[in-house]
Structure formats: C-alpha cells, structure tokens
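Asks: sequence and predicted model, in that order:
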Amino acid sequence: MSPTGLATEAFSATVAPEGRHPPRRRLPASTRTAQILEAALQVFADKGYAAARIDDIAAAAGLSKGGIYTHFKSKEEIFEALLTRVLQPPGSAAVPWPEGRAVTPAVLVQRVIDPLYGSVTQPQGLAMLRLLLAEGERAPQAVDRWMAATLEPYHAELEALVRRGVAQGHLRDGVLAGSPRLLLAPLLHFLFDLLIQGDAVRDQAAQRRALHAALVVEQMAPR
C-alpha cells in the first residue's frame, strides 16, 4: 500500500445513530511505524538521505512532524530502522539448525542460498541496497549498529553451521570452510548486476541461483 493509502487509513470513524462521529481511533504503533518507514524509503530514494527532511517524510506519510517524532528521534534512527526492517538476512540465522542434524552441502543450499535469492529481488530490498551504497557513509553510526545487530550475527551463525558440517565429515575442510562468507560471493555478484542493470538481469535469478547452488555442492562436498 502506498504512503498516501496508508495515511488515508490513519484514523477510522463511523457515523453514530445520532448523526455524530464518535472519537477517531488511532492506529497501533506498529502500523504507524511501518507507514513512516514506507514513506521514508520513498523520500530517501527520491531525494537522497542528506537532502531528505523530517518534514518531507511527514508529508509523504500524511502526518505532522510531531507525529514522526512520536516514533523516531531523528532521521538517522529512521534510516537504521529501515536497514533493520528491509535488509534482514533470511535463512539459518532466523531458525537455527538443530544440533543433532547433519549439515551437508544440500543443507547449505536450502538454509542459506535459496532464502537469500528469494529475498534480494524484492523491490524494497533493492531500493534499500542502492540507498545504503550511495548514502550509507552519511549515517555511519546507524550502519555500524545495523551491521553489529544484523549482519555479524548472521555471519557468525553461518560460520558455526559450516564448522559443524566439517566436524561431522559432511563438508570439505577447505578455503570456503575457512572463510564461509565467501559462500555468498556469487550472490553478491548477482546483486551488483541487479543494481547496475535492473530488469535486464532480473529474469536470471533462477539460473543464477541454480549455478550458485551447484557451485556450493561441488566445492563443499567431501572428497
């Protein structure tokens, strides 16, 4: 739903039998926050982080400036909330793999590779990635906090998953096992192509995923 549509639903009221409107009912805080973040992403994408103002976000969300400050203390806090909301890696970090289960190359594909390809082609994710690359240096503390709270735990979970597979004898103990982040390299290459070429490569997602999966199985299967 667009920010305008969300703003239209900001309050709901019905006509009382006497023909008078009862007090308007406020939206839940979670709904209002989502409305603000949706509007902020559009404003940041249109104007850039530096040029965007709280007033612009408020106007896009159909709120007063004070309404924004009810939920967020600053533009930087909004940017950080957007990073957390939109660029949340799916996969193994979200639902840890049970300790007793085998970690095979197929499990890495299922738990890590497939969920990432399912999320990176979403319009909001790509818009936020463009914004992060272009404007992230203008809000370094927000980016650092997001990385510490989101990316680093994800990488730690990935590394732990690979270590378990190696210890079980189901994964090869090689370069990729020593640096599990390299398992994501083909995806990052695809993301770069998406950000540069857009629709010209979007239809390649399934093919890229299949090639990435085949590479993981080929390189991580024990010999």
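Replies: Looks like it came in fine. Residues are numbered from 1 along each chain as shown.

Asks: okay, CA-based contacts and neighbour counts for the rest of this
Replies: OK.

Asks: can you map out the strands along the chain?
Replies: 11-12, 25-26 (DSSP state E).

Asks: need these in CSV with distance to P98 and mean neighbour count, can you?
Replies: Below are the strands of the chain laid out as CSV (distance: least, C-alpha to C-alpha, whole Å; neighbours: other C-alpha atoms under 10 Å):
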stretch, distance to P98, mean neighbour count
strand 11-12, 45, 12
strand 25-26, 42, 12
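
Asks: contacting residues for the residue nearest in space to the middle of the chain?
Replies: By C-alpha atoms, centre = their mean, the chain has its centre lying nearest to L87, at 1.7 Å. Taking C-alpha atoms under 8 Å, 6 or more residues apart in numbering, we find L87 in contact with G125, M128, L129.

Asks: kindly report the same for L194.
Replies: L194 touches A200, V201, R202, counting by C-alpha under 8 Å, 6+ apart.

Asks: apart from its neighbours in sequence, what residue is nearest the first one?
Replies: This means A200. Nearest residue to A200, sequence neighbours excluded (C-alpha to C-alpha, 6 or more residues apart in numbering): L194, at 8.0 Å.

Asks: with the second one instead?
Replies: Once its chain neighbours are removed from consideration, V201 has its nearest residue in L194; the separation is 6.1 Å (C-alpha to C-alpha, 6+ apart).

Asks: now that neighbour: how far from T33?
Replies: Distance, L194 to T33, using C-alpha to C-alpha, to the nearest Å: 29 Å.

Asks: now the longest helix belonging to the chain, how far from the centre of its chain.
Replies: For the chain, the helix that runs over the most residues, judged by DSSP state H, is helix 29-47. Distance of helix 29-47 from its chain centroid, counting by C-alpha atoms, centre = their mean, to the nearest Å, is 14 Å.

Asks: dropping in the other structure now:
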Amino acid sequence: MSKTLGWKKLPEDVRRESILSAAMRCFFSKGFEKTSVQDIADTAGLTKGGIYFHFESKEEIRDTLIRDFLDWNRFGFQDPEVLALPPHLRMKEFLERLANRLTIEGNCSPRLFAEATSNGGSMEKEIVSFYDSLENLFTETILEGQNAGSIVNHMSANLIARTVLAVFDGLQIQADISPSRRNLQTRGRDTLNSFFKNLLLNFDPTCENPN
C-alpha cells in the first residue's frame, strides 16, 4: 500500500494535524516565504493535492496555526489552581504557561506572528488583540501584587506588564535566531525568574514567599 493511500484511510482531523505539524517544521526551518506547498507535502508525506484538499493555501495553513496558538483557553490562565495563587506567584505561572504553550518542537511562534502581520497581514488584528489581552491580564495581576505589597510600586503596573512582555518576546527572538539560545523552557525560564524575583519583588526571594 502506498503512503498516499494509507493517508486516505486516516481520519480527517489526523491528516489536518499532520499537515499543520509538517508546515510548522517547514516554516521554522526555511521561513514562511521560502516554504512552498510542495515542501509541506513532502514533509507530510503526501501530494500537493492532499494539502489542497484540506487548505486552500499555505497562508491558510499559517493562519490556522496562529489561531491555534492564540486560543486563550489553551493557556489555562483562568484555571482555579492558577487563580488561587498570590499575585506574584500567579505572574510566574502565567509566564511559565506562556513559554510552554507558545513553542512547538523547540521553536517559538512569535516569528510566525511577525511574518503574518508584515504589510498589514490578515492576522494582525487577532495577534494584536492577543497581546492586548496579555498586557491587561498582567497589568491587573501586577496591580494586585502592588496593593498586596509583594510587587514593587515605583513603576506603574502597566509599564511593568509591558516590560515583562518585552523581555519575554526578546528571549523568544533570541531563541529563534540563535541555536545556542533556543531552549526557552530552560534558559528563558531562568532569565525570566531572575528578572522577576530580583527586580520586581518587594522581598528577598531567598526567603519564604509571603502570602
């Protein structure tokens, strides 16, 4: 049995996920512009016709990937165990979840975001809305921490939120352009933790955390 015939026997959702996974590998290794539909087909192990059966274009594939990334529910920011944390620990958990879920196979999705929004791309509003929601969530949590006395208050909560997001995105950009910096889950996590504990908290992070 040929590989193509085997593919036809797979459930449609499995085929779609395999195409998306193959496209992501291609986009990260070659860049979106240099990736062809044939590249995606070869990586997925099927014909171009098999790609076009599920997606009209590589742009639709990219936009589908981004919408999957931006699904607010997948981050679990409103999970009861997260909301029960004091604000300074909640911020740490937000960043942990963001780092874990904005990556795939060691690569970071913001590169794809930038390509999708260049020249006023179709995904610009959705991506900007996602970052606005993140900034609002961080601002509210930081303000709560400031009021509780656990987070520094010599800067506005909104400015701290924007700074944290800038550090986070900067780490992702570094990870994307340099193989030696590619592991956001370890090196990036350590950098973010150090930044947050040493610059933003109102207590000695080596001591027991306040309630």
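Replies: Perfect, thanks for sending it. All values reported here derive from a predicted model rather than from experimental measurement.

Asks: if we can go back for a sec, any of the contacts of L194 of structure 1 buried? List them.
Replies: Among these, those buried by neighbour count (16 or more other C-alpha atoms under 10 Å) are R202.

Asks: restricted to helices, list the contacts of L194 of structure 1.
Replies: A200, V201, R202.

Asks: now do stretch 90-106 of structure 2: everything it contacts.
Replies: Against stretch 90-106 of structure 2 from outside (C-alpha under 8 Å, 6+ apart): 69, 74-77, 82-83, 108-110, 138, 141-142, 182-185, 189, 192-193, 196.

Asks: what do you get for stretch 144-158 of structure 2?
Replies: With contact meaning C-alpha under 8 Å, 6+ apart, stretch 144-158 of structure 2 is reached by 86-88, 135-136, 138-140, 142-143, 200-203, 210.

Asks: quick one: which of the residues you listed is nearest T43 of structure 2?
Replies: E135 (36.6 Å; C-alpha to C-alpha).

Asks: which residues of structure 2 fall in helices?
Replies: Along structure 2, the stretches classed as helices by DSSP H are 3-8, 12-30, 37-44, 48-54, 58-69, 80-83, 87-101, 110-117, 124-148, 157-177, 189-195.

Asks: whereabouts in structure 1 does the fourth one align?
Replies: Going back to what we said before, that points to helix 48-54 of structure 2. The alignment of helix 48-54 of structure 2 onto structure 1 (TM-score structural alignment) spans residues 65-71.

Asks: other residues contacting the matching stretch?
Replies: Under C-alpha under 8 Å, 6+ apart, the answer for stretch 65-71 of structure 1 is A29, T33, I36, I54, D55, I57, A58.

Asks: buried ones only from those residues, please, as a PyMOL command.
Replies: Per 16+ other C-alpha under 10 Å, the buried members of those correspond to this PyMOL selection:
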select buried, resi 33+36+54+57+58
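
Asks: farthest pair within the contacts of stretch 65-71 of structure 1?
Replies: Pairwise distances across those peak at 19.6 Å for A29 and D55 (criterion: C-alpha to C-alpha).

Asks: sorry, back to before: write the ChimeraX selection for whichever of the contacts of L87 of structure 1 are buried.
Replies: Provided next is the ChimeraX selection string for whichever of these are buried by 16+ other C-alpha under 10 Å:
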select :125,128,129
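
Asks: closest to S74 of structure 1 among the contacts of L87 of structure 1?
Replies: Using C-alpha to C-alpha, M128 comes nearest to S74 of structure 1 of these, at 18.2 Å.

Asks: relative to L195 of structure 1, how far out is that closest one?
Replies: Taken as C-alpha to C-alpha, the span from M128 of structure 1 to L195 of structure 1 is 11 Å.

Asks: ditto for L37 of structure 1
Replies: In terms of C-alpha to C-alpha, L37 of structure 1 sits 22 Å off from L195 of structure 1.

Asks: higher neighbour count, these two?
Replies: L37 (20 against 15; other C-alpha atoms under 10 Å).

Asks: who touches the counterpart of that one in structure 2 in this structure?
Replies: Using TM-score structural alignment, the partner of L37 of structure 1 in structure 2 is L20. Each residue near L20 of structure 2 by C-alpha under 8 Å, 6+ apart is listed here: I61, L65.

Asks: and the longest helix of structure 1, what's buried?
Replies: Quick answer for helix 29-47 of structure 1 (16+ other C-alpha under 10 Å): 32-45.

Asks: and if you look at stretch 194-210 of structure 1?
Replies: For stretch 194-210 of structure 1, burial by neighbour count (16+ other C-alpha under 10 Å) applies to L194, R202, A205, R208, R209.

Asks: reformat those residues as a markdown table; add distance to R138 of structure 1.
Replies: Output for the buried residues of stretch 194-210 of structure 1, formatted as a markdown table (distance: C-alpha to C-alpha, whole Å):
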| residue | distance to R138 of structure 1 |
| --- | --- |
| L194 | 23 |
| R202 | 29 |
| A205 | 31 |
| R208 | 33 |
| R209 | 33 |
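
Asks: and the furthest pair within those residues?
Replies: For these, with distances taken as C-alpha to C-alpha, the pair at the greatest spread is L194 and R209 (13.5 Å).

Asks: sorry, back to before: output the buried residues of helix 29-47 of structure 1 as JSON lines; include the columns distance to V109 of structure 1.
Replies: Shown next, in JSON lines, are the buried residues of helix 29-47 of structure 1 (distance: C-alpha to C-alpha, whole Å):
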{"residue": "R32", "distance to V109 of structure 1": "37"}
{"residue": "T33", "distance to V109 of structure 1": "34"}
{"residue": "A34", "distance to V109 of structure 1": "32"}
{"residue": "Q35", "distance to V109 of structure 1": "34"}
{"residue": "I36", "distance to V109 of structure 1": "35"}
{"residue": "L37", "distance to V109 of structure 1": "32"}
{"residue": "E38", "distance to V109 of structure 1": "31"}
{"residue": "A39", "distance to V109 of structure 1": "35"}
{"residue": "A40", "distance to V109 of structure 1": "34"}
{"residue": "L41", "distance to V109 of structure 1": "31"}
{"residue": "Q42", "distance to V109 of structure 1": "33"}
{"residue": "V43", "distance to V109 of structure 1": "36"}
{"residue": "F44", "distance to V109 of structure 1": "34"}
{"residue": "A45", "distance to V109 of structure 1": "33"}
